[in-house]
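**Student:** predicted model and sequence follow; I will ask about them next.
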Amino acid sequence: MVRLLAGREVVDSLEDDLTPRVASLAARGITPTLAVVRMGERPDDLSYERTAARRAAGLGIGVRSLALAADAPFDELARAIEAVNADASVHGCLMFRPLPPHIDEARACDLLLPAKDVDGITSLSLAGVFAGAPQGFPPATAQACLEVLDHYGVPVEGKHVVVVGRSLVIGRPVAMMLLGRNASVTLCHSKTEDLESLTRLADVVICATGRPRAFGAAYFRPGQTVLDVGINFDAQGALCGDVDFDAAGSVLGDAGSITPVPGGLGSVTTSVTMAHVVQAAEKIAEG
């Protein structure tokens, strides 16, 4: 049976590391604090905000919500971001995207200070990922992929990793981060020809396309490690990933491994965000 790379184990490990660090900051009168900036009330945003708030409360991390109307003008969003930048008691900011169509998203993201950019949304943060010279933090989901690989002892140095998806949220940054770990990375996308042949050649496959169950048995071979980043709903309304879990598992076999959806990378991403908030608070505490 294929090995399951469950997110819960990784989350527990991350939280075991974070708990004493938060306590150490508390002893110095510092509560690591995350600001959540949200426009409108998209159900997925509200759900993630509730999840983040519960996770933060369990760790002793503060959360402040800055909720704006979906039709709020850019200037109002800019003021909210500038208030986060100016507030020394706020150590990190999570801004839900996509922003409404009337908002210039790139301009809004770049208003945030990289030191408080715990999800890698600013140009400077992303430039740091691509240059291998960190400014701010990498995107949390990209970091979560590396945390899962590390926790389960999946080697990447010298290995062939195929990343399917080229977004700045996950595909391109995780490819750069893996290159920094001396992996040989092939970055694919919707226009890649003969994608099935490329993914079958890989030691590790990362699927991040946002297409429910798009990757079936033909994309895999025995013994691979598969990270499914997708969070989708199928025609019946069931939560699923980009990978057809049952079909892939039957091919990967006893020597293979795969992340489930749900129960995989999503929960790790939330914990990585919390880790970035704590790290940001530690940097301030250290001057």
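**Tutor:** Ah, there it is.

**Student:** every contact and neighbour count from this point should use C-alpha atoms.
**Tutor:** Will do.

**Student:** list the buried residues of stretch 212-225.
**Tutor:** Neighbour counts over stretch 212-225 (16 or more other CA atoms under 10 Å) mark 212-213, 215-217, 219-225 as buried.

**Student:** between which two of these is the distance greatest?
**Tutor:** 212 and 223 (23.0 Å; CA to CA).

**Student:** ranges for the helices of the stretch 1-150 of the chain?
**Tutor:** Assigned by DSSP state H, counting those that start in this stretch, the helices in the stretch 1-150 of the chain fall at 7-27, 43-59, 74-86, 105-109, 123-131, 140-151.

**Student:** among those, which is nearest residue 68?
**Tutor:** helix 74-86 (7.5 Å).

**Student:** mind putting the helices of the stretch 1-150 of the chain into TSV with distance to residue 284 and mean neighbour count?
**Tutor:** Converted to TSV, the helices of the stretch 1-150 of the chain look like this (distance: least, CA to CA, whole Å; neighbours: other CA atoms under 10 Å):
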stretch	distance to residue 284	mean neighbour count
helix 7-27	10	16
helix 43-59	19	15
helix 74-86	13	16
helix 105-109	22	15
helix 123-131	18	20
helix 140-151	20	21
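
**Student:** any chance of CSV for these, columns distance to residue 68?
**Tutor:** Putting these into CSV (distance: least, CA to CA, whole Å) gives the following:
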stretch, distance to residue 68
helix 7-27, 30
helix 43-59, 13
helix 74-86, 7
helix 105-109, 14
helix 123-131, 23
helix 140-151, 23
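
**Student:** one more to weigh against that first structure:
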Amino acid sequence: MAALRTFRKLCQHAQHHAYKLHTSAPRVAAVVISGKKLAWQIQEEARADVEDWVLTGHRRPHLSVVLVGDNPASHSYILNKTRAAADVGISSETIVKCSDISEEELLDLIYKLNTDHRVDGLLVQLPLPDYINERTICNAISPTKDVDGFHVVNVGRMCLDQSTMLPATPWGVWEIIKRTGIPTFGKNVLVAGRSKNVGMPIAMLLHTDGRHERPGGDATVTITHRYTPKDQLRQHTKIADIVVAAAGIPNLITADMIKEGAAVIDVGINRVTDPVSGKSRLVGDVDFEGVRQMAGFITPVPGGVGPMTVAMLMKNTIKAAKNVLLFPAERIRMAAAS
């Protein structure tokens, strides 16, 4: 009988522990990072910077935006940029050109804006018509006015860890990571996407030396792209402490691919048709609802990286205005002609 009682107690003890394990608190879903809130903080900093600049006797910074054609998405992006400029005290203008403008005519316009001392920041909204070479246009903008950070000089300086105009979206991703307190030193990072305007610059910012003139994140970075086999992509994402999705493929990153507690930054902007409502909606490259159950941090689409891109563009415009003190007019003219 004593042996039977002992056996029963052992069974009850085991059942009790099994119940505790089974009923333990479920894993808390990821912290959703609000790009809108962070962008508001940055725009507040920009507004204060502009006012200080003006109070010391300088002209208010001015941003010129060139739009070619009638792409609705481009019109929407530019409207967001000019509204943000007005909000922080930057004056701006949008120059709209017909979609049949020749490359030579567009280059002539850029030259005029390069040499106009009233214009501090200059950007040509991408994409451009197929017959216009985007690299030629990006390189035609004076590096000191290049608020998109796409000129080959600014790209080169970024790759050399030097202070320069950083591309707004990658800089926005970098600020999200830093301001959220996500550690990068010695961490594994997976960047899904190799575009020269987004994926490559993000990788550069995250892997370079934190002690250099333009401090980097000291992370170990792997870059994949749309042709990386899914099983290989999963091998990389499963060990990544930070996943940056920027490939332009809806639902590329799913919950089964994520290391528990990883930070997931979704740069993708994809327009898809909702199967239930039949309406068009924006989604990222990440299966948000699924991945947030595994991740530690995650950005939404919309409302994540997008607002940060606009905020960093304002920072670059202020930097462009201050370039007047760093670069004599002769150097600006030489850069514009190069």
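**Tutor:** In hand now; what should we look at? Model, not experiment: these values are computed from the prediction.

**Student:** if we can go back for a sec, so which of the helices of the stretch 1-150 of the first structure gets nearest residue 96 of the first structure?
**Tutor:** Among the helices of the stretch 1-150 of the first structure, helix 43-59 comes nearest to residue 96 of the first structure, with 6.6 Å by CA to CA.

**Student:** okay, the closest one sits on what stretch of the second structure?
**Tutor:** Aligned using TM-score structural alignment, helix 43-59 of the first structure spans residues 72-88 in the second structure.

**Student:** list the contacts of that stretch.
**Tutor:** Residues from elsewhere that reach stretch 72-88 of the second structure (CA atoms under 8 Å, 6 or more residues apart in numbering): 43-44, 46-48, 50, 63, 65, 67, 91-94, 125-126, 310-311, 313-314.

**Student:** 6 Å - rerun?
**Tutor:** With contacts defined as CA atoms under 6 Å, 6 or more residues apart in numbering, stretch 72-88 of the second structure is touched by 47, 310.

**Student:** how much does that stretch stray from the first structure?
**Tutor:** Taken over the aligned residues, the distance from stretch 72-88 of the second structure to the first structure averages 0.7 Å (mean CA distance after the TM-score superposition for the first structure).

**Student:** just to revisit the earlier point, among the buried residues of stretch 212-225 of the first structure, which are in strands?
**Tutor:** Members of these lying in strands (criterion: DSSP state E): residue 225.

**Student:** closest one of the buried residues of stretch 212-225 of the first structure to residue 29 of the first structure?
**Tutor:** Looking across those and measuring by CA to CA, the closest to residue 29 of the first structure is residue 225, at 43.2 Å.

**Student:** now do the contacts for that closest one.
**Tutor:** Residues in contact with residue 225 of the first structure, defined by CA under 6 Å, 6+ apart, are 204, 256-258.

**Student:** any chance of the residues you listed in CSV with neighbour count as columns?
**Tutor:** Formatted as CSV, these follow (neighbours: other CA atoms under 10 Å):
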residue, neighbour count
204, 28
256, 23
257, 24
258, 24
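
**Student:** list the ones among those residues that fall in strands.
**Tutor:** Using DSSP E, these in strands are 204, 257-258.

**Student:** reformat these as CSV; add distance to residue 44 of the first structure.
**Tutor:** Converted to CSV, these look like this (distance: CA to CA, whole Å):
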residue, distance to residue 44 of the first structure
204, 29
257, 28
258, 24
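
**Student:** so the aligned partner of residue 187 of the first structure in the second structure, which of the three states?
**Tutor:** Per TM-score structural alignment, the equivalent position to residue 187 of the first structure in the second structure is residue 223. The three-state label given to residue 223 of the second structure by DSSP: H, G, I helix; E, B strand; the rest coil is strand.

**Student:** surely residue 223 of the second structure meets residue 195?
**Tutor:** No. Using CA atoms under 6 Å, residue 223 of the second structure makes no contact with residue 195, being 10.4 Å away.

**Student:** which of the two has more neighbours?
**Tutor:** Set side by side, residue 223 of the second structure and residue 195 show more neighbours around residue 223, with 18 against 13, by other CA atoms under 10 Å.

**Student:** from residue 203 of the second structure, how far out is the residue nearest to the more buried one when sequence neighbours are not counted?
**Tutor:** Among residues not flanking residue 223 of the second structure along the chain, residue 191 sits closest, at 4.9 Å (CA to CA, 6 or more residues apart in numbering). Separation of residue 191 of the second structure from residue 203 of the second structure (CA to CA, to the nearest Å): 7 Å.

**Student:** could I get the full set of strands for the stretch 151-287 of the first structure?
**Tutor:** In the stretch 151-287 of the first structure, the strands defined using DSSP state E, counting those that start in this stretch lie at 160-164, 184-188, 204-207, 225-228, 232-233, 239-240, 257-258.

**Student:** in the second one, what counts as buried?
**Tutor:** Neighbour counts over strand 184-188 of the first structure (16+ other CA under 10 Å) mark 184-185, 187-188 as buried.

**Student:** for it, packing partners?
**Tutor:** Packing partners of strand 184-188 of the first structure (3 or more CA pairs under 6 Å, 6 or more residues apart in numbering; DSSP states H and E): strand 160-164.
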